[in-house]
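1. Let's see this in three dimensions:
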Amino acid sequence: AIFKAPKAIRGGIPVCFPQFGNCGSLEQHGFARNRMWTIDDNPPPLHANDSSGKSFIDLLLKSSEEDIKCWPHSFEFRLRVALSTDGDLSLISRVRNINGKPFSFSFAHHTYLLVSDIRNDVSFFRIYWRQILVLILTMLCSEIRIEGLETLDYLDNLFQKERFTEQGDAITFESEVDRVYLGSPNIIAVLDHERKRTFVIRKEGLPDVGK
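-> All right, here's what the predicted structure looks like:
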């Protein structure tokens, strides 16, 4: 990952909060990805049914005076990152309202995946999991195939967010793609044929208003 303030971090899994994209008055994707998080030295334990063979760390972001100036709400964002012995990586996000005054927000896990590229190089493939929709953005990745988004409607950002319906059995790439898929499923797969690797991406507890 690359982080050179004031530019947003690129790489890894930045957190978009409390705003996704430019759907609001804040900076693009909100301010959370540009803040320094702290480690909780005494986090709550894993659930008994979910603790076998897992290591985890809890990262905390609390509202600062600077944050409240642009977004006047007190919160605590807890991000639990867990890794199992078989290589499964899971992220659990919890947002706590500190003072009890209601507020609304959106968030996304801005996931970067290292994949093959038609220029015999590597490129970063970005998937956004969020409450409302999934955004996929990639550049010239002919060796990449995505399964699980067939027949879904999407908004194409390269055509002024015009709405289309996915027609293919799977998504492949020969040119730049920047789309918002509506009604995203709970599981999709990203297949990298050149590297002989498959990423299976699951979401839970993120209902999609596009459904």
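2. CA only for contacts and neighbour counts going forward, please
-> Will do.
3. From start to finish, how long is stretch 93-104 in a straight line?
-> Stretch 93-104 has an end-to-end distance of 15 Å (criterion: C-alpha to C-alpha, to the nearest Å).
4. Check stretch 103-117 too.
-> 42 Å.
5. Check stretch 143-161 too.
-> 26 Å.
6. same deal with stretch 51-71?
-> Termini of stretch 51-71 sit 36 Å apart (C-alpha to C-alpha).
7. Now do the same contact list for the residue positioned nearest the centre of the chain.
-> In the chain, the centroid-proximal residue (C-alpha atoms, centre = their mean) is H109; its distance is 2.1 Å. Listed by C-alpha atoms under 8 Å, 6 or more residues apart in numbering, the contact partners of H109 are I13, P14, V15, C16, I127, Y128, W129, R130.
8. Please apply the same query to Y154.
-> R163, F164, T165, E166, R179, V180, Y181, L182.
9. Show me what whichever strand or helix holds R126 packs onto, helices and strands only.
-> Using DSSP states H and E, R126 falls within strand 122-130. Using 3 or more C-alpha pairs under 8 Å, 6 or more residues apart in numbering; DSSP states H and E, the elements in contact with strand 122-130 are strand 108-116, strand 133-138.
10. compare with the first, here's sequence two:
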Amino acid sequence: MAGASSPPPTPKSPKLQPPLLERAKGPSGLDKIVLRDPRGFTAEVRLYGGQVTSWKNEQGDELLFVSSKAVFKSPGAIRGGIPICFPQFGTHGNLEKHGFARNRLWLVDDNPPPLPVNSGIKTYADLILKPSEEDLKIWPHRFEFRLRVALGPKGDLFLTSRIRNTNTDGKPFSFTFAYHTYFSVSDISEVRIEGLETMDYFDNLKGKERFTEQGDALVFESEIDKVYLDTPPKIAIIDHEKKRTFVLRKDGLPDAVVWNPWERRSKTILDFGDEEYKHMLCVEPAAVEKPITLKPGEEWKGRLELSAVPSSYYSGQLDPDKVLHG
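-> Model prediction:
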């Protein structure tokens, strides 16, 4: 019909962005929080243990190792990801190995104290752990442990721990600590670590005897369980086969633990596959040699930042000096 006009175009629906933060349940029924970055990076943190159990890049590649035999239920710890060792690392006194934080149920922290503003971080989750009456029987100190897990704009993973002494009896307490980080690697024989050269270390396989690292880089041919002391704030883990380098940055954590159980030890660990040692490496920012002491009201902060560079020294695309000192 003359003069008739076409109907107005139907407005396009806005493109929906995936939620940056989602609460879900894993296959075992444990609550988890899924962090998503619009570029496709993801991380998962379980309320059980306050433990990061997944960190993936934009291609969906898993960057952390979790054992195929890991048990996702109380009372044990989850084998892999980033368990939190508090209030002790190792085995001392009456406390269970590596403390109890990694096998307690954490709560979502709805009122966290402010952290320094980082305009690039949009996706994060805040958790909190306080001692139960049962915990106080084995470690008689009141505390508040606040944990923030965040994804940076380039997919970097940030963990910030803040531990405060809330004792009302005026007593200080001391603790040791580690982020027990399990990295996923192609093959342990294709991996090297730079940044720990010339460092002193305690060798747990030799009665905690003290040595000085002699090589220009760490390579792996057998079981290793060492605590490197007073280490630099940046460590590089180079995976030649995957042409990937993990860059580990830490603050408030002077030491670094390096662990791989190798073949014989692997067969004695119930929640660990016999051959899985080939595809994992633990490099753990820690405070082990000198315990941290807090008076009532005092707070300690320890921070870990992980990034994965899609290249390696082997490919000639990455300057080692820039990674370690840039």
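11. Please state their TM-score.
-> Scored against TM-score structural alignment, normalised by the length of the first structure, the superposed chains reach a TM-score of 0.81; 187 aligned residues with a C-alpha RMSD of 2.0 Å.
12. Three-state assignment for D67 of the first structure, please.
-> Counting by DSSP: H, G, I helix; E, B strand; the rest coil, the backbone at D67 of the first structure sits in helix.
13. And Q214 of the second structure, what's its match in the first structure?
-> When the first structure is aligned by TM-score structural alignment, the residue opposite Q214 of the second structure is Q167.
14. Kindly state which residue of the second structure is aligned to S104 of the first structure.
-> By TM-score structural alignment, S104 of the first structure lines up with S174 in the second structure.
15. show me what contacts the equivalent of D58 of the first structure over in the second structure?
-> Taking TM-score structural alignment, D58 of the first structure has D126 as its aligned residue in the second structure. By C-alpha under 8 Å, 6+ apart, the contact list for D126 of the second structure reads V108, D109, D110, P112, R146, L147, R148, V149.
16. Ignoring the adjacent residues along the chain, who's closest to D126 of the second structure?
-> Closest residue to D126 of the second structure apart from its sequence neighbours, by C-alpha to C-alpha, 6 or more residues apart in numbering: R148 at 4.5 Å.
17. can you check T138 of the first structure too?
-> Once flanking residues are discounted, T138 of the first structure sits nearest to F125: 5.2 Å by C-alpha to C-alpha, 6+ apart.
18. follow-up on the earlier one: isn't the match of Q214 of the second structure right next to D153, touching?
-> No - judged on C-alpha atoms under 8 Å, Q167 of the first structure makes no contact with D153 at a distance of 9.4 Å.
19. of these two, who's got more company?
-> Taking neighbours as other C-alpha atoms under 10 Å, Q167 of the first structure and D153 compare with D153 leading, 19 against 12.
20. Tell me which residue of the second structure lines up with that one.
-> D153 of the first structure maps onto D200 in the second structure, by TM-score structural alignment.
21. what about the closest residue to its match other than its chain neighbours, neighbour count?
-> Closest residue in space to D200 of the second structure, ignoring its immediate chain neighbours: T212 at 4.2 Å, by C-alpha to C-alpha, 6+ apart. Look at T212 of the second structure: counted by other C-alpha under 10 Å, it has 14 neighbours.
22. Give me the distance between T212 of the second structure and D203 of the second structure.
-> For T212 of the second structure relative to D203 of the second structure (C-alpha to C-alpha), the value is 10 Å.
23. now do H92 of the second structure
-> For H92 of the second structure, the distance to D203 of the second structure - C-alpha to C-alpha - is 17 Å.
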